[in-house]
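> with the sequence up front, the predicted model follows.
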Amino acid sequence: MQKKYIVRLSEDERCELCEVIEKLKGSSQKVRRAQILLKADVEGANWTDERIAEAFGCPTKTVENIRQRLVEKGFEETLNGAPRLRPPTEKLLDGEQEARVIPLRLGPPPKGFANWSLRLLSRKVVELGIIDSISHETIRRTLKKMG
């Protein structure tokens, strides 16, 4: 099958990819993308997508996506990944709210329950008006952080 997106790397790009792989410079995703790009290079190894996918233990769609990203977005974004459009979410509970959740967890559970579950605790926090809505996962992270 004819490939729609052809990978042609310059000598500088090849050197940068080799450096990333040899020194394991960057995240594991970056190293894997570097390996895939080197093997997909028409003027280099020129492996098929199937062979690359098998060699690096990833789906062939991943290889196709990396080829496409190189052609459409450029070398830097392909290697390093796309920048986040928005930063990670801010904390849902401020210090005062956390200070009200922790004693609640340490207190006695509601009647009919032996212990506080995270879901039960999240429902109680909303019921008490500490916050409008909250997931049990946020409660878990808050309690874990507090030790």
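Cool, the structure landed. Numbers count the residues shown, from 1 in each chain.
> CA atoms for contacts and neighbours, from now on please.
Fine.
> can you give me the helices for the protein?
According to DSSP state H, the chain carries its helices in the segments 11-23, 28-40, 49-56, 60-73, 75-80, 95-106, 118-127, 136-146.
> tally up the residues packed near the closest residue to residue 142 other than its chain neighbours, please.
With Cα to Cα, 6 or more residues apart in numbering as the criterion, residue 142 has its nearest non-adjacent residue at 7.1 Å, and that residue is residue 98. Other residues near residue 98 come to 17 when the count uses other Cα atoms under 10 Å.
> could you list every residue that touches the residue nearest the centre of the chain?
Taking Cα atoms, centre = their mean, the centroid of the chain lies closest to residue 29, which sits 9.9 Å from it. By Cα atoms under 8 Å, 6 or more residues apart in numbering, no residues touch residue 29.
> okay, one more to line up with it:
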Amino acid sequence: MPSQKKRPVTLTAADREELVRVTTTGVRPASMIRRARVLLALDTSQGEVDVTEVIAARLGVSGETLRLVAKRFAETGGDIWATIGRKQRAEPPVPSPVTGEVEARLIALACSTPPEGRARWSLRLLEKHVALVEDIPDLDHSTIGRVLKKRNFALI
């Protein structure tokens, strides 16, 4: 199997020193240490670099990990901290169904008088009534409870 084409990783002396410090001192996440070791192994400023399979076997990672770390290093413009750190999500994976308007409608419903035969609203009763209202998405009773708790609203 031929070796994969490697992206060049050229580190400055200060970057190398910082990466060595990350891998040898302090308490850091294992993934950060692993990516720092990959960058050190792929560094071309110290001379010729081994083939991908040899580096991957020595570090205990896959060739794909080597490729992705080198790609991320190139994409971040050589910023080692952006390369070895976690990527921050731009937004949550699933948008929340509870918007400000939904929250206001839910609180208004909880403030209204409870249905006939009930002394007060319960979370499950609110859940059933929210399902009947067309412009409010179906919400679970635990979600309703979180919204009311966030607004310091008690069902009394």
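Thanks, I have it. Note that the coordinates shown come from a computational prediction; the quantities given were computed from them, not determined experimentally.
> ok so, going back, so the residue nearest to residue 142 of the first structure touches residue 141, yeah?
No: Residue 98 of the first structure is beyond contact range of residue 141, at 10.8 Å (criterion: Cα atoms under 8 Å).
> now residue 67 of the second structure, nearest residue through space, not along the chain?
Distances taken as Cα to Cα, 6+ apart put residue 6 closest to residue 67 of the second structure, at 6.8 Å, once the chain neighbours are dropped.
> what is the burial count for the aligned partner of residue 22 of the first structure in the second structure?
Using TM-score structural alignment, the partner of residue 22 of the first structure in the second structure is residue 24. Residues lying near residue 24 of the second structure (other Cα under 10 Å) number 10.
> ok, residue 33 of the first structure next?
24.
> what of residue 79 of the second structure?
By other Cα under 10 Å, the residues close to residue 79 of the second structure number 14.
> for residue 38 of the second structure, see how far away the closest residue to it other than its chain neighbours is.
Distances taken as Cα to Cα, 6+ apart place residue 73 nearest to residue 79 of the second structure, at 6.6 Å, with adjacent residues excluded. For residue 73 of the second structure, the distance to residue 38 of the second structure (Cα to Cα, to the nearest Å) stands at 11 Å.
> contacts only, for the counterpart of residue 83 of the second structure in the first structure.
Residue correspondence to the first structure (TM-score structural alignment): residue 83 of the second structure is matched to residue 78. Shown in contact with residue 78 of the first structure (Cα under 8 Å, 6+ apart): 33, 66, 69, 70.
> do that again at 10 Å, thanks
Contact analysis of residue 78 of the first structure by Cα atoms under 10 Å, 6 or more residues apart in numbering lists 30, 33, 34, 37, 65, 66, 67, 68, 69, 70, 71, 72.
> between the residues you listed, which has the most around it?
Of all the contacts of residue 78 of the first structure, the highest neighbour tally under other Cα under 10 Å goes to residue 37, namely 28 neighbours.
> tell me the gap between stretch 83-97 of the first structure and the middle of its chain.
Centroid separation for stretch 83-97 of the first structure versus its chain: 16 Å, with Cα atoms, centre = their mean, to the nearest Å.
> buried sites along that stretch?
Neighbour-count burial for stretch 83-97 of the first structure flags residue 93 (criterion: 16 or more other Cα atoms under 10 Å).
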